[in-house]
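**Student:** Fold the following for me, if possible:
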Amino acid sequence: MLFSRMNTQPNLQSVWNLPLTLKIRSRTNKQPGKFTPPLFHPNVYPSGTVCLSILNEEEGWKPAITIKQILLGIQELLDTPNPDSPAQADAYNLFKKDKTAYEHKIKRIVKDNPAP
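**Tutor:** Sure, this is the predicted structure:
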């Protein structure tokens, strides 16, 4: 599955790969996907796994959560990082200490990975 940021600014549009593994009959969720390659983002672990409460069995996962809700949650998280749930130290520290530098770094990454 390809993921794009919701941000409509042309210089921030990019597409990222997120392979999904879904267990349709399972009542548990075992992290449905990882970004490949991993993203520089406060809420994406260096492995590429997304840190989002609805993907975590101990926090917010419920069997009634739909694929659409998961995908919208991930897409919103890409545009609006959650500083209360850091997963990647470098991205988190830059985001917290200097949001302008963080946005510049994101713009450079997006420039190197343009939308097709």
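**Student:** okay, CA-based contacts and neighbour counts for the rest of this
**Tutor:** Noted.
**Student:** roughly how far apart are residue 20 and residue 88?
**Tutor:** Distance check for residue 20 against residue 88: by CA to CA, to the nearest Å, it reads 21 Å.
**Student:** Another for comparison:
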Amino acid sequence: MSGLAIQRLTEERRLWRREHPPGFIARPRTTKEGTPDLLTWDCGIPGAKGTEWEGGIYPLTMEFTEEYPTRPPKCRFPKGFYHPNIYPSGTVCLSILNEEQDWRPSISVKQILLGIQELLNTPNTLSPAQPEAFKDITNNKELYHSKVQKQRIQYDQEKFTL
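**Tutor:** The predicted model follows:
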């Protein structure tokens, strides 16, 4: 494994354990041997207070490569997650996760997760990734909001487990 990626992720983990936003979860997966897999993190993103996403915790996987932090992690919700900027595969479409756009090696795990939380409530209709959600938000906002509420119930914070 790349020394730089592991060093950076070890530091990210230390900082996260010391101070992270309330309600957020981010931890490396555990290998079969019982050691942390620093290249794969399981996360939970709470819906922001005062939004239609509030009350849910949305599961996300962050997959880092040995080129991190030069290259951003891949961030994925479960397949079929309903949102205009989430591909049907679950991959998040966000400029700070694109090395050809706004990715910078100084962006932290905390900043990524906060950015994704913000994206949930404020979709970027100029960069659609999912045809169904994009069509709904642009042509039938009532239907869009109804589907978001169904998803919020599906990911109710009381049921959340990693």
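**Student:** Which part of structure 1 matches the one helix or strand residue 13 of structure 2 maps to?
**Tutor:** Assigned by DSSP states H and E, residue 13 of structure 2 belongs to helix 3-18. On structure 1, no counterpart of helix 3-18 of structure 2 exists by TM-score structural alignment.
**Student:** Following that helix in sequence, what is the next regular element?
**Tutor:** Helix 3-18 of structure 2 is succeeded, C-terminally, by strand 25-30 (DSSP H and E).
**Student:** higher neighbour count, residue 20 and residue 88 of structure 1?
**Tutor:** residue 88 (19 against 12; other CA atoms under 10 Å).
**Student:** Trace the more buried one over to structure 2, please.
**Tutor:** Residue 88 of structure 1 maps onto residue 130 in structure 2, by TM-score structural alignment.
**Student:** and that match, what does it touch?
**Tutor:** 82-88 (CA atoms under 8 Å, 6 or more residues apart in numbering).
**Student:** Next, format the residues you listed as TSV and append neighbour count, secondary structure and distance to residue 28 of structure 2.
**Tutor:** Below are the contacts of residue 130 of structure 2 laid out as TSV (neighbours: other CA atoms under 10 Å; DSSP: H, G, I helix; E, B strand; the rest coil; distance: CA to CA, whole Å):
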residue	neighbour count	secondary structure	distance to residue 28 of structure 2
82	22	coil	25
83	27	coil	25
84	29	coil	28
85	27	coil	25
86	29	strand	22
87	21	coil	23
88	20	coil	24
